[in-house]
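Participant: sequence-free structure coming up:
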């Protein structure tokens, strides 16, 4: 009975504990839920500030997000925590300013709640992305917009300990993802360096798999509405849709991945994989088979470019026939071996017919295989056993077998007879009309490599050809082609190409070409070209992407020769004669020549030695150009890259320089113009702010031109340069000016000298200038060199005339280097000049008490100057201001620091009390009986607020001896103080210079190494491009193209290297600045002691 009575009591206690536990855990989860709701609200400013701080530390890009759309939730994936953010993205800086790298509508991360509460490692269980937009971009110089992470400089010089692979405490996150999803993504990859382009539109992807397990199934589902891919301006994949359903068995311990259920669909073509891929050390072992899952011909037809445009229209197409597609990859892949592989593709008795068109493409039979049963790629065989189709009543037959990938063993034949008018009965061509009888019969058998060719026999004909587009009214009529290619021995020397007739009529204007090329071992050619070409009409028939071309060309040219004559430079054996007349020519290229180039009229005549430019009128961008003259050595220039020579009379009414300055705008593409402000520091530490928009204009070394120039007006930045006359010589990588005259900034210039880029790593200039009546104010506002070398010019109005010789180095941004390379000398004459608002004159007037010194009117003053190692020095010159006589000499640095001495001879009563007191203390006498006094002043410091110091005086003879005696008394002690101070000051600067010299040497070493690397990359790039071209006919042209592209890449690398070099020098400059501050302080303290000594005396 007692036991039975105790039972309800124990049950009652149990219920109470359960109830308590329920409240405890319920309250706990309620607190978590409340925290998840309140934390983002209460601490959102702190959270955003912390995120911004971390982004600024590590990311060189603008990251935008709205903290109000940051959230924590326990409900979305209960019981796990979901962290979400909406509407965030990353936008580029500098060269990629305005380019959006990525923009995401919504981003969610699912985190395991128990790992947050009870583990030191947070486990990520799911990721969700909604509508991400990704734009990956590479410029021509190889710079990528996703390279936005800042370098970690915190442990730059410290050797970081290696992580223990078994240590799992290195990170606070454990990415044990079980599911993920990407919805509605758009991805664009644009690589201008390759060039390559890829676009993926509306990608949706989801997957699941437990990555915390050793063996699991990875299930993914991917759909893409549209994918495009192009390489080197050729579109290889266009408007293809993709649907992938794939399950992989993932054995993470063995690194083995096995295909299970899967289907891959491209447009309507569906295929599958079986087998596995396994990574063992450096090897990848694989045994994969693949095959089509369906065999209707219509499925494979959907892959043909232009056929599959819209699903609805494609389904209306009539098709018959079957196809088979299968293959395998089996073996080991590593650096030395390739797996065996095979691919088989067959089409049997197929046809297709567009709806609403009367004729079908019939009897389509294809049997092709590609295979290699070894690990040697050279033993690959491509075997087209059969290709036949009937385009209505026009049969096409081909077969080909090619063995090898470098020594091509070829056995091929193709025969085609085609009435072009029948094409419109089989293919939708509503806007195009074509007619003519086309024939092709070609056979090739033998080996093709660098030393041999297959036996060839090919005949290509077109008669009564006609082509017309609805978009353009004129037809290409009377198209005729009769050409043949033969080789009977397999030797290059026995190859022959004969173009008996290539002719057409466009808008009643005939054009014809005849040519013969024989002996490919020593290419021997003769050709004739005669007729009229309307380029605008040609481009309507054959559009040029990204370019606009128009103009009328009338040509009558005959040429002949041998490649060996060119190699031996026997150009007199290359008879070339005739005439080319050009009118209404215009060319615009969005990428290479956006400014455009026009020729309104041109007449040129050719001989083997010269091109005579009888008449040339046109426009380069906004600039009109007119020229006559001769050009010689053009054949060696074209074929061998030798120097081309010319003597040309060049005229222009208005030439706009700004639009031709090389900038990053062409490389930022859609982003528009980008200006990057950069501080370029000279080798001695001085700096100048430049724009990355303008880079060095390199003068080609293989051009030798004399331009007898007459230009009425040149526009460059904010300058107007007028009435340019003189000789401009372009030679050996330099632009030489010979007595060039022009007007600018209200002054007349006569200029000789050189702009020199022969050594592109160290460009320089050397000019001699005679300038008459130049506006000083305008010169100061227009030229950085004037601002740096003559800082006082900011307060001077009026005119100067000068004979000046100046030379120095240039940065890779075409700005003068204000360092020890800057040197020169000359004279400056000031006329009708007023100095007003000068901080120096204001302080000078304040110290001396002479009000007349606040403003100066100067006329007829000649100043001899010298520029040495970047410092401007002025020889003594005299000024008369009212009843005052001034003698001035001194110097200023490029940073605006003045160091001048001024002697003022003035009536004693005109000197202010402070100056009189200072002079009396120095002299130790009273000047009441003196009529005039000569005040000696020192002017040091920045130009806007220099320090004025009385450093001595002389009176009339009656006080001179007293002054001398007083000075002599304190002389020894003052000397001792000054000598000690100078010794300490010199030691400070010596130590600083030692550190700076070491830093400069290291920076120079890195610069040289970077340039050597750039040179090596240039040579590698050119060699690689030449290796891609096997045809000797194309080698010379390919070399010029490769060298031009390589030079651009190398110059960009030089610019980056020098920019980094200048940055390092700027850091070393701070050492000098700090030392200079200490040096000045030591000397100032010593001078103060000397002043005290003099006061006591």
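Facilitator: Alright, I've got the coordinates. Just so you know, these numbers come straight off a predicted model, no measurement behind them.
Participant: please make it C-alpha for all contacts and neighbour counts, starting now.
Facilitator: Will do.
Participant: ok so residue 437 is a strand residue?
Facilitator: Yes: the assignment for residue 437, made by DSSP: H, G, I helix; E, B strand; the rest coil, places it in a strand.
Participant: how many neighbours does it have?
Facilitator: Each residue near residue 437 was counted by other CA atoms under 10 Å, and the total is 16.
Participant: so it sits right up against residue 423, yeah?
Facilitator: No: if you go by CA atoms under 8 Å, residue 437 and residue 423 don't touch, sitting 11.6 Å apart.
Participant: which strands and helices sit next to the longest helix along the chain?
Facilitator: Scanning the chain for the helix with the most residues, using DSSP state H, yields helix 1032-1096. Packing partners of helix 1032-1096 (3 or more CA pairs under 8 Å, 6 or more residues apart in numbering; DSSP states H and E): helix 634-640, strand 677-681, helix 913-923, helix 971-1027.
Participant: could you dump these into a markdown table with mean neighbour count and distance to residue 1074 added?
Facilitator: Formatted as a markdown table, the helices and strands packed on helix 1032-1096 follow (neighbours: other CA atoms under 10 Å; distance: least, CA to CA, whole Å):
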| stretch | mean neighbour count | distance to residue 1074 |
| --- | --- | --- |
| helix 634-640 | 17 | 55 |
| strand 677-681 | 19 | 17 |
| helix 913-923 | 19 | 31 |
| helix 971-1027 | 16 | 9 |
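Participant: in addition, the following structure is provided for comparison:
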């Protein structure tokens, strides 16, 4: 190799290295510029909040093009859509023309790839959508210039997207799990062949509250001849499927300024009967590959016309199946003679002209034929509905034609004959004579047992006859787990209720030997904590108007057990009124009248009048949680009591009262209540030095109370503990604080004299009570009597003094001073004697301690009064002398 060649290779190699280094370094130079520009441009152009974590830029990944990767892109709505995240994506990759980075004409995007995204398309009831986010206000400064991105796509890809389409106006919803889409072609050419492929792992679709697709597996493959100038897209080669149904489209779609124009024909010649079965989720998801099936099938359809605004293209889709059948492997029987004729059509312009006609739907199961037909004719705003169903279904045959889950058991016979026809407006306008509805439904020996259901359902007998106005339920005998229920009655307006959400009116008689309310709650309505089932709010439907007469031998609600419950329930407008409900409860009896309201589901409440008679403390404390909060003293009480209670309270969503809102009043009485080892009584016994009070029986107790602001306020009442009488009144709080005050009358044998009646205060909490005996008021009464006598005597001496001459005045002054001293000394002496007598007369330790304190206080007060008398006498004496000397006016 000569020197020139070596030199050339060296220079070339160096150039490559330098060029490679430039490609590595340049992204850092442009990264900040692109990040700032992207956020400014996008947020300035959209009525939405756009943000992302960072932008990565590479010149090597798709050289000679630049690659921009936006990480964690988020687009969030504003105003009424502020809770909507329109798009969140783990990353968005764009491939740009490298030269456009140095141009002022904008960045040219060649490829767009969106990865691991969640997309929400939302239409409000007023028709406004969340994806129209481009700003149109010309006053916005940022909107006066075009977006600095030029779309020259050749490749577009979506990987692993979760998409929700929610149309509140049209009452439609679609949920797509794991969508993958790829389109390739030249979007910049006048004409291009676009190759597209789309797969969806699971598609669910609802319209009008009815689920038409459930977990459908979708694949769409199409080659489209796109005339981009004229915006016409013709289907070339294409093959698609929904579950096992293969189909393709022939025709074209043209984009208009305000909508679409189309002429499409459905090609489904390869569809067989097994493919039709794949649209039934229970069959498609259960050993579908091994299912054998046969029968003649024809499926066709078209879409033709413009879709602009509220106008729709004409369409017609037909499905027929003749003598279809299917059989699962390893099962002995098959479903035979399946015949279907269905057609959904519309002449175009308005969806109100749609006609759904299922003229035939028939099959034979276990030798029992079943047939039905239905037609819903325009206008859809007031459809004419025709429906007929006749047949007998033996549920016991299902296990022989369908592989049931282990533990599932089905038995029983359903025999029905239903015939219905008429317009919905007939029911709305009470034109029952125009509406035809007749038929019957009989059920015998039905049993449904499933692993997913915690309760077995059995219906021994059910007989219902229908006519235009009502359904007559002559008998229903059913069991749900342990619960049994026998019903009879009449339901009116049930067709309008079922099809048009109108009010269902009825009168029912219900009997049960055992009925547990919690067993009828849904799984979402119950949460388990340890071994305690926590209830959820039971919402009363507003479109039910029932009168129910109930007779339940055993009724269970939460932890409460009731027996022989009889009464009337009135259900209407989201309320349930209870009239004259009588039952045995808590070891006694209870009668109840009141209201349970969920008319405002955000503020449910109860308003009850309850009368309890001879119920036991132990039972009611064990079963009623609210009582444990307001009166924990009942936990250690024995005996029976009676009570009348009127209560009004908001409810929490666990069905428990909102105690802060609880308002009520009532009375309480008991002939005998036993209390043992109650902290409050123990504290009182300790203060009175009478241990025998710790276990006491209270006789003939009666009191009245009210409930407000989270407290039970008790009016003063008389109570006797042992041989000690008390008069108490006060309150109990939600936090178990107590605040009671009153008097204690000690028995005569205690020989307490003036100290027999003591003031009493009880505070603290039930677990840590504070008991105070107030003796100061009694002491002050004794001192007051002594002071009054002393003051009266001194005042008499002072008032009797009359000023004469100076000598007489001096003598009089000396006499006043002497008399004041004598009386003061006598006051102190009498106080000592009286105190000694108080102490000597008392034998009870409590009384003696009180007397000793009183004696000391008497002497202290007597000394103070003596000093005061001497001071007052000296002042008077000086005044007399000054007057006698002429230094003061008489």
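Facilitator: All right, it came through fine. Predicted, not measured: the structure shown is a model, and the values here were computed from it.
Participant: that older thread, among the helices and strands packed on helix 1032-1096 of the first structure, which comes closest to residue 355 of the first structure?
Facilitator: Smallest distance to residue 355 of the first structure across those (CA to CA): 46.2 Å, for helix 971-1027.
Participant: tell me which stretches of the stretch 451-600 of the first structure form strands.
Facilitator: Counting by DSSP state E, counting those that start in this stretch, the stretch 451-600 of the first structure forms strands over residues 455-469, 472-487, 496-506, 509-518, 524-534, 547-562, 576-589, 593-606, given from the N-terminal end onward.
Participant: got these as CSV, with mean neighbour count and distance to residue 100 of the first structure columns?
Facilitator: Rendered in CSV, the data for those read as follows (neighbours: other CA under 10 Å; distance: least, CA to CA, whole Å):
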stretch, mean neighbour count, distance to residue 100 of the first structure
strand 455-469, 18, 40
strand 472-487, 19, 39
strand 496-506, 19, 47
strand 509-518, 18, 50
strand 524-534, 19, 42
strand 547-562, 19, 27
strand 576-589, 19, 25
strand 593-606, 19, 24
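Participant: got JSON lines for these, with distance to residue 1054 of the first structure too?
Facilitator: As requested, these are arranged in JSON lines below (distance: least, CA to CA, whole Å):
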{"stretch": "strand 455-469", "distance to residue 1054 of the first structure": "48"}
{"stretch": "strand 472-487", "distance to residue 1054 of the first structure": "47"}
{"stretch": "strand 496-506", "distance to residue 1054 of the first structure": "45"}
{"stretch": "strand 509-518", "distance to residue 1054 of the first structure": "43"}
{"stretch": "strand 524-534", "distance to residue 1054 of the first structure": "42"}
{"stretch": "strand 547-562", "distance to residue 1054 of the first structure": "30"}
{"stretch": "strand 576-589", "distance to residue 1054 of the first structure": "27"}
{"stretch": "strand 593-606", "distance to residue 1054 of the first structure": "24"}
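Participant: how about those, which one is nearest residue 801 of the first structure?
Facilitator: Taking CA to CA as the measure, the strands of the stretch 451-600 of the first structure were each checked against residue 801 of the first structure, and strand 593-606 came out nearest at 37.6 Å.
Participant: for the closest one, packing partners?
Facilitator: In this structure, strand 593-606 of the first structure packs against strand 576-589, strand 610-620, with contacts taken as 3+ CA pairs under 8 Å, 6+ apart.
Participant: columns distance to residue 109 of the first structure on top of the ones you listed, output as a markdown table?
Facilitator: Converted to a markdown table, these look like this (distance: least, CA to CA, whole Å):
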| stretch | distance to residue 109 of the first structure |
| --- | --- |
| strand 576-589 | 47 |
| strand 610-620 | 56 |
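Participant: nearest to residue 226 of the first structure, out of the ones you listed?
Facilitator: Judged by CA to CA, the one of those that comes nearest to residue 226 of the first structure is strand 576-589, at 28.5 Å.
Participant: sec struct for the residue most central in space within the second structure, please.
Facilitator: Centre of the second structure computed as the mean C-alpha position; nearest residue by CA atoms, centre = their mean is residue 653, 6.0 Å away. For residue 653 of the second structure, the assignment made with three-state DSSP gives coil.
Participant: aligned counterpart of residue 268 of the second structure in the first structure, please.
Facilitator: Matched by TM-score structural alignment, residue 268 of the second structure corresponds to residue 292 in the first structure.
Participant: nearest residue to its match in space, please, no chain neighbours.
Facilitator: When the adjacent residues along the chain are set aside, residue 292 of the first structure lies closest to residue 271, with 4.0 Å between them (CA to CA, 6 or more residues apart in numbering).
Participant: could you do residue 323 of the first structure as well?
Facilitator: Beyond its immediate neighbours in the sequence, the residue positioned closest to residue 323 of the first structure (CA to CA, 6+ apart) is residue 347, lying 4.3 Å away.
Participant: and the counterpart of the one you found in the second structure, how many neighbours does it have?
Facilitator: With TM-score structural alignment defining the correspondence, residue 347 of the first structure maps onto residue 321 in the second structure. Around residue 321 of the second structure there are 23 other residues, counting by other CA under 10 Å.
Participant: quick check: next helix or strand after the helix or strand residue 321 of the second structure falls within?
Facilitator: Residue 321 of the second structure is part of strand 314-327 when elements are defined by DSSP states H and E. Tracing the chain past strand 314-327 of the second structure, the next element assigned as helix or strand by DSSP H and E is strand 335-346.
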